[in-house]
Each structure stands twice: as C-alpha cells, then as structure tokens.
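A.B. asks: need a 3D model of the following:
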Amino acid sequence: MMVKITVDQIIGGIKMDTIFYNGKFRTMDKMNPEAEAVAVKDGIITRVGSNEEILALAEAHTKKVDLEGKFALPGFSDSHLHLIYYANTKRKVELSQARSIEEAISLCKAQLQEKSKEDGWLLGCGWNQEDWKVPVFPTKIDLDKISQDIPIAITRTCYHATVINSKAIELLGLNKEIPELSNGIVEVDENGQVNGILRESAQNIVWNYMGVPTLEDLKNRIEDACLDAASKGITAIQTDDFETFTGDTIDLIIKAYHELVSEGRLPVRVYQQCLLRTPEKLQAFLDKGYKTGYEFGLYKIGPLKLLNDGSLGARTAYMREPYHDDPSTKGVALYDPEQLTKMIKMGHENGMQIAIHCIGDAAIEMAVNSFEQVMLESPRTDPRHGIVHCQITDINLIERIKKLNLLIYAQPIFIRADKNIINQRVGEELGSTSYNWRAFADRNMHLSGGSDCPVEKFDTIPNMYCAVTGKNPERDSDPAWHPENCLTVDETVKGFTWEGAYAAFQENERGTISVGKYADMVVLSEDLYQVPEDQIKDIQVKMTMVNGEIKYSDL
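C.D. replies: Have a look, this model is predicted:
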C-alpha cells in the first residue's frame, strides 16, 4: 500500500522524520535522475533534491544522516532465492571453497563433532565437483572416510543432488529396499548397491527423516537470514520456502512471517514464490484464501512456483538432445506436458502469477507451449507469468518468450561456475546463445536479477559484475563468457532494482528513488557507473535502508 502525499504537504506541511543528505543519488527515475538528498516521512520518500533544499525541511526532531558523498541507488531486489534454505545452511558445513574431494572431507572432519550435535547428523552444502581438481561426484566411499558412525549428507551447490554415507543409507533403509520414485534417482554401483548419490526428489528420503524447527526457532532463522541480505544492500526478496521442510509446513512458514511482521522483526520485503507441485496442494492453498497479492505488511504472497527440471551441473536440466558429455541422458522432466499445462491453467484461472523453474531448452519449450495454450484459452490482463533461470536457449525460444511477454528471472552469478561446463554439457553452438541476457534486453523483455541463494551467495555486487563482464569475480583474469551477451551497467542496475519491483507488481511502490515510493535505498562505496568494469566486484555496501530505517550500516 502506498501513502498518498499531496503537493501542499510536500511544500509546507510534513515534518520530515529523516533526511539522508550529502549523497550521490542515482534515482533510476527518468524525470529526476540525480540528487544529493532525500527526505523521508513514515517510511515514504517525500522530497528528492539538493542538499540545500532538502535540509531546509529539517526540524528539531528530524534525524539527519550524512552519507559522506557516497553513491546511492534504490535498494537491491533479489528476484529468486531460498531464504529459509539459506538460513538452514548456516548450521551446515560450508563446502563451496573446497577444491578437491580431499578438501571437502577435511572440512567435514574438522566440524564433525560441533555440527552433528543438534540432530545427530553431519550436514554439508555448497560443493561443486566442477571446481575440484578431479571433477567427479563423491560417493558413500568418500563420505565414509569422514565417519562410519555418524550419518552424513552433503548437498551439491545446485540443490538437485545429495550424497550420503553408509550410516545414512542404513538409517534410511536404502540398504534393504530402494523406493520407486517418479522424479528422482537413487544411484547404484556396478554391483547394484546404493552408491550414496541421490538426485532430484530422491533427496526427500533424507529430508523426510529430519525434523521441523519450532515456530520461534524458525522466526529467529528468518530474521537472521534477512539481516544478512540487508548487509548486501538487499531490501526486497522473492523466496521459495514452502518445501524447505518435509510435511505440510506452509501454515507454519506463513505464520512465522506474519509474527515477524507484527513484532517489527522482518528487516526486508518478502514476496513468496509458492512451490505447490500438485493440483491438490494448489487447491488447498487457494481454499485458505491465499493467492498472488495477499499482503501482510512486508510479507506478500507472490507467484505459484513450479519446478520443470533440474540443474545443468547435475545433468538433470531437461534437454532436447542428449548431453554432449553423457549421451545416455537428456536430463529429468519433472512434469509431462499435460500435467504442466493443467497446473498452469489452474493457477492462471485462479488469479495466480506463475513462475516456472526451467534450465534446459526442452523444459523451457514445454513451459512456453503450455503458456501459449493456457493464455490463448483463458486471456487475462497482465498476469506477469515468467521463467526462472531460462538458461539454455536459442533465438527462436527467446522470440516465443517475448511474444508471451513472460518475465525472465535471471541469475548472472551462475556464469561463475557454469562457464566451465556449458560447452561440455550442450555444445558450443547452443552454448553461445545460452545465458543470453543481451538478447532479452535488446527485445525490451522484463529481466530481473537474482542469486538463487544458497546455490550462490546473495551478494548483489558480484552478481552485477557477472552481468556486465561475463567473468568469474573470483578469477577475473579468465576469459569472459560471450561478452557480446552481457548487459550495460544501467541495464544491470535496472534489473536488480526496478525490474525486481515490477516482477512483484510493486513498480509503483519501489524500484526508484521517487516521491511517494517507499524509502528503500542502498549506499555504496563507489559509483557503479564511474568505476572501470573490472573494479565493480570490489564495491562495498555501506548502508541499507528499508522504509527509511537503517537496517545495515558501515558508514
């Protein structure tokens, strides 16, 4: 909800709560692109202008914040992540820095006693075998070197594959019987024995064994995770939380957010991407009165989220042609075309925005086909449906997406790891038209930026660096990935500010520093538009404001 402010109030009547001055504001508002100071009342921007004119509005009670000449933008928006998953990873062994299976084993051993205290399991996350000296998947044999007495489960960075040790296999009963799974794989070795690798829905065998946190514990985890996001300049997120835990925990999760809002403890705006895989789950959700647009303070129900395939790294992204480096598979389709169309139709006709996870070109094509059918049969004004990731594409697919006016939820930071495997997986020709942000921008498509955290960190600055340069921020001396497919700095900033707001139907409320919008802003150490491109990655967040309240400061 926006607060209406009259011209008379702005000119003479409102007593300003806070004035941020001595800044270098890039407002992203074409009518007033630059400013030195911003005045805020009740969380709303009431005036944007020069230091002199804005400071003249200050009264005795007005808080004045000197930005020390620093560069400021609208607050960053992360259009796709998994907030509660991220919160849970803080209790796990972080394996993203491992550069070999031996290093991963060593990291787990070092934290074996501490991390396994809470529930008796050692859990790890973030590993990527493509970063290792020998890029092969670990198995139970590797994890048994950590412990054969404590159950262990380590999840790949993409969250589409988990590896468990022999003790976990025993506890889960997989040494006796392998359950039949429609969308998952329990891998076996040459002797028909479970090797410890679980792909896609097979991972739920592990998570079903785990418990669910209490309401208070969950609230604390969410608040802590949101404060971490604020420290990176993020003021709004779109998060897919509903399947973080096993069982029906949707009511628990929504209640946690509601109570955090009521207690004034939700630091950033949250737009829930509602993962509801079946018609029955979607109908039960709708029957409770929820749909896109339901709002409770900073918490808002967003799109129906559907998963249509897996990940490129795990070779479960659904492809039209077999993988170049494994011709035995085309990946995993999590719906067939009829099922997907049914889910889209049900969501669309019940007022839901829809966002579909699609990485492989076959998954994207299936989603486009279904959208075309449903939107032709049931026209609806401005539904803002979209595709999350939309990585492996060709120009024909992009043109079809454009015609449907589908949103693209992109993660430029994926290029950090994926640039090393794209051509191996799909070949150079298809690789050259993939991760093609330039093609989206040239067609004036709605392209918002996100991180998919905890798949990647939700640090927006390195994400922007990838969008602009096509390089790995950790190894910027490496060649860029198809620099002709990159974005300009301005396009990138728009993708992480205004487009994020647009994807949440909030472009009239946030996304630019404009009178009448929420005072959501970020202050940076350097001017993104002025530093050389190779220095973008080094810029630091100095302050983050939501509703004019400082949620993080290093000034």
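A.B. asks: use CA for all of it now, contacts and neighbours both
C.D. replies: Noted.
A.B. asks: which residue ranges of the stretch 451-555 of the chain form strands?
C.D. replies: With DSSP state E, counting those that start in this stretch as the criterion, the stretch 451-555 of the chain has strands at 521-524, 541-546, 549-553.
A.B. asks: what ranges do the strands span in the stretch 51-200 of the chain?
C.D. replies: Counting by DSSP E, counting those that start in this stretch, the strands of the stretch 51-200 of the chain are 63-66, 71-74, 76-81, 93-94, 122-127, 152-156, 161-164, 184-188, 194-200.
A.B. asks: and this one, please, so the two structures can be compared:
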Amino acid sequence: MKMRFLLSSALLLVCSGAFAAPTAITNVKGYHILAQSGLTQFDTLVFEQGKVLASGNADLLKQYPQAKVLDGKGETLLPGLIDAHGHLLGLGENLLQVDLRGLSSAHASAEEVKRYHRANPTLDWVVGRGWNQVLWPQKAFPTASQLDEFIPDTPVWLERVDGHAAWVNSKALKIAGITKDTLDPPGGQIIRDAQGNPTGVLIDNAMWLVAEHLPASDTTMMQASLNAATQHLLSLGITSMHDAGVNHQTYDFYQQQALNAQLQVRIYAMLSAADPKLTEMLEAGPIQDGQDMLWIRSVKGFADGALGSRGAAMLEAYSDDSHNHGLLLTPEADLPALFELVLSSGFQLNVHAIGDRGNRLVLDNFAQAYEKVGGQSLRNRIEHAQVVSLEDIPRFKDLNIIASMQPVHATSDMNMAEDRIGKARLKGAYAWQTFLKQGTVLAAGSDFPVELANAFHGLHAAVTREDHEGQPPGGWQPAERLSVEQALRAFTLDGAYAAHQEKVLGNLESGKWADFILIDRNIFEIPPAQIWQTQVQQTWVAGQQRFQRKE
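C.D. replies: Presented below is the predicted three-dimensional model:
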C-alpha cells in the first residue's frame, strides 16, 4: 500500500542538520510497557532530535557526556497517553460553547443556556452540549417549551452528552420545518407527545433535520477549536488521539495544519463513512506526515446509536421500553458495500457498535467482507463494543478485531445500564477483562467530549469500576476490572498498535518519539481510588516541552 507523505517545514529543518545535543532527564520514577516483557522501570531517559536514545539507570549519563541533564525531582514519568477514540474539533467546540454537563435538571440547563445567551447576544444560534436526562429527577427527555420560556426568538441546539440526541427550541423546529406531519427519517426518531407533536428532542439521524441549518464551520472556527482542544489535551498528558470520524473539510484542514507544522498533538484521523467524498479520499490513499503528527489510513462507520437515548440496536427489546429495539444508523443493506469499499482500499475500518445487535451485524459483515475482499490484517476495530452477546465475544479474536473501548462509559452508564438491558445482558457489557483474557487487543479512550478527556479518569474507571466517591464499593461488575498495568497498556502501547503506530509510539524504546509526561503521583503505588486525582506536571511531544503546570 502506497503511503502519501506530507513534508512539513519542521521536518525540513531537522533534515537540514540543525541538531541539538542530547537531553537527559534523570531522577524520575519511569514506567513503560514493553511488548514482550511488560511493565519496565527506569530512572533516566535520554533523547535527541525528538526521539529516544535510551532509557535505564543513571549510569546512562556516562554514555552521553554532552547531554543537557534535567532533574526530574523524583516525579513519575510515563509515555504520553494515547486516547484511542475522541473527537478533536468537537472537544474544541465544546470548550467554546455552553456546557450543560452534570446539571441537575432541564430547568437548570435552560437557565444556563439563558446565561450563555445573555453573555453572547449576537450569536445567530445558541449551541451547546452535555445534557443527560438520566441524571435528572424524573429521567424524562426535556422539551422545546422549557427552552422557549427563556429563549423564544433565537434558535437553540443542544446535543445530549453522548452526541446521539439533540434538544432544540420551537424556533429551531420552525426553521427546520418540523411539524406533526414530519416523518421520522431512517435511523432516527422525532420524539413526540401524546398528540403526535414534536417535543423538541431528536434522536440520531433525526438530528440532521435541524443540524443542516446550523452555521457552517469555517477555517477560523476550526482553528479556534483545534487550539482550544490541543491545549486542553496537553494539560491532561494526552500526546496522541484517534479522531473518530472526520469529514472532507477537516481532512483538508488537518493536512494543511501538518504541512505548516502547526499540530502539537498527534492525530490518527478516521475518515467519516458518511462523507459524500469518501471514495475520493480513499482513492487518494493513506497519508502520513514526516513527523508522525498526522496519519490518515482508517474509516469510521456507524452501526447503531447510544444506550442512554435507547438508540443502541438490541437483539431483544429494551428492558425499560418493551417496544423499542434501538436504531441502525446505517441501513443493514448498505453495510456490505461499505465494508468491501473500505477494506479493498487497504484502509482500516473502525465501526461504532454499542448494542448486541449492532455488534453482531458488524462482526457478520467483517466475516463476509474478509471472504470477498480480504483485509483481516488491517487491524479493524469495533468502537465501543459496549454490550456484546456472550456468544459473539470470541468472534473478536477469531476475526482479529480490536476492541476500542472507553472505561469511563461503564462508570457513567452503571446508573442506567441495568434498567436499559437487564441483568442477564450485562454479562457481556463493558467486558474488558473478558476480551483481554481471550487475547483481544484492547485500545482505551474517552470518547471526548461525550466524556471528559482526562485519561486518568479512564485509568481509574478501568482499575476500580467505581465512581469518584468510591461507589459501588468493590466496583460495578468487578470481575471485569483491569490491573493498573493492563489499563496503562490500553492507553499507551495498545493504543499505538490499534493505529499501526507501535513502531514509533506507545512506549519509550530507543528510536521511538520522545513523547512523555511527568505526573504528581505514582499510579502504581497509590491506592487505586486516587488515580483519578492525578495531575500532569509536564507534557513533552517529540522531545519538546508542550505543557508546564503553573505553581
């Protein structure tokens, strides 16, 4: 497969011979995971021209007498963290919009929207994200009238925390022409009242009825979002992320950013399967810039929706909604052609599947596509793999499918998952340890901005399966807990493997990029309940310090 390389000005500078002496950081409690020997400790790291020369004990300094030596002051050093599933510009937009995460009611959310509107009165639309009706007293979906009370004349668009539902006001419904007579689109649902009138909540593909009227994103907005997201991720020790679904506009934008050497966090971008120009982008071939800041060699597809909005496709009806089996966002009849197109192009295919039916359909289509066009060696992935039938879990191993999972989803969903699907189906839900024991590679992420981007929250959830208050004691479905080493591997080396990048990222072996972080506590020595409190002190990318926590 021919890779198209982007040569940035930063690479040309390196190639010109402008080399500095090695740098050594010593007096650290260093940890990384080697593919063969597992967790390995060191107290000194030496790097040059952005890449690791060696790691070991302080005697290394004798081998590099010209090195600039930095004192790590006994802090813990880890490889830069890799978030294997996030939405970079979505995170940046979220940081710049009204944030409804954690608010206790629809009324409190509407009041927050009003405050934001008062502070930004010139906006054509009020846009935000983060509401979650599961946290509210009645657990009921909100309504347009609750927003109309505060903002009747400016259209409002508020995405649910999982991005699979939107709450809008009557002005937005009017702009989109949504009435009692509007039909539900395939893979979507307009929530209606007893008289059939739209209430103001749109599920999955129904969201597009309003979304197409939102202000178009331009380069200025994208740049602001990228800058905000980048600084946020660096402050959290995330040096690389897998961007789960980029459109053609973002595809072009990222390439230009890489050419201009403007990327400070590594991006492994998945092309959106829904983009009209998908075939054109596939025909252009994989892309890799010379500094490994941007790779594009995968596609993100969708099977179903999300569990919280009852859009995840289930084999049997929801336990708390006996007539609802969820939604397929991509029609079942369209899946074979998508799988064959992507795999025959030599691109990795990563498919969102949350419900047990969604996961089974994806596994079935991988099996069928392998028979027709091959592609089993592409390290294809199922994104989320949240609720999987017990009989389907072994198929991940048989089909060489990576389970790309987000530990914080379990601790976020544990207050509603059993209500949604009952106790029996939970046996195949959020089953991290079960996947690992059968030899399936587990790549960990957060799905930001659905969840907070803090990977130490994910590490904590993976190891304890408890919330930040220690509930439930001993963990929810505790047999699926991970060890600290297993969790760190999923956020480093196996995250790199899931992007075909384990030869350049994932640990601090000689020859790999010097991406590393210093943190304020030793996650291998503290009680696991405290892992989420970890603070990043410094973040380094390619041997350059990109973040320093202020005293």
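A.B. asks: got a TM-score for the pair?
C.D. replies: Overlay of the two chains. TM-score (TM-score structural alignment, normalised by the length of structure 2): 0.92; 529 aligned residues with a CA RMSD of 2.0 Å.
A.B. asks: out of the strands of the stretch 51-200 of structure 1, which is the most enclosed?
C.D. replies: Highest mean neighbour count of the strands of the stretch 51-200 of structure 1: strand 76-81, a mean of 30 (counted as mean count of other CA atoms under 10 Å).
A.B. asks: now tell me what touches that strand from outside.
C.D. replies: Residues outside strand 76-81 of structure 1 that contact it (CA atoms under 8 Å, 6 or more residues apart in numbering): 233-240, 388, 409, 448-454, 458, 460, 496-497, 500-501, 503, 521-522.
A.B. asks: tell me who's in contact with the counterpart of Thr27 of structure 1 in structure 2.
C.D. replies: Following TM-score structural alignment, the counterpart assigned to Thr27 of structure 1 within structure 2 is His32. Going by CA under 8 Å, 6+ apart, His32 of structure 2 touches Leu39, Thr40, Gln41, Leu78, Pro79, Asn507, Leu508.
A.B. asks: quick check: closest non-adjacent residue to the aligned residue in structure 2 for Asn51 of structure 1.
C.D. replies: Matched to structure 2 by TM-score structural alignment, Asn51 of structure 1 sits across from Ala58. Distances taken as CA to CA, 6 or more residues apart in numbering put Thr44 closest to Ala58 of structure 2, at 5.7 Å, once the chain neighbours are dropped.
A.B. asks: test my guess that that neighbour contacts Leu60.
C.D. replies: Yes: in terms of CA atoms under 8 Å, Thr44 of structure 2 counts as a neighbour of Leu60; the distance is 7.2 Å.
A.B. asks: so which of these two has more stuff around it?
C.D. replies: Neighbour count, other CA atoms under 10 Å: between Thr44 of structure 2 and Leu60, Thr44 has more, with 25 against 17.
A.B. asks: sec struct for the more buried one, please.
C.D. replies: strand (DSSP: H, G, I helix; E, B strand; the rest coil).
A.B. asks: quick one, what contacts the equivalent of it over in structure 1?
C.D. replies: If you follow Thr44 of structure 2 across to structure 1 using TM-score structural alignment, you land on Ala37. Contacts for Ala37 of structure 1 (CA under 8 Å, 6+ apart) come out as 19-25, 48-51, 54-55.
A.B. asks: could you dump those to CSV with secondary structure and neighbour count?
C.D. replies: Putting the contacts of Ala37 of structure 1 into CSV (DSSP: H, G, I helix; E, B strand; the rest coil; neighbours: other CA atoms under 10 Å) gives the following:
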residue, secondary structure, neighbour count
Ile19, strand, 26
Phe20, strand, 20
Tyr21, strand, 26
Asn22, coil, 21
Gly23, coil, 22
Lys24, strand, 21
Phe25, strand, 26
Val48, strand, 24
Gly49, strand, 17
Ser50, coil, 16
Asn51, helix, 17
Ile54, helix, 20
Leu55, helix, 20
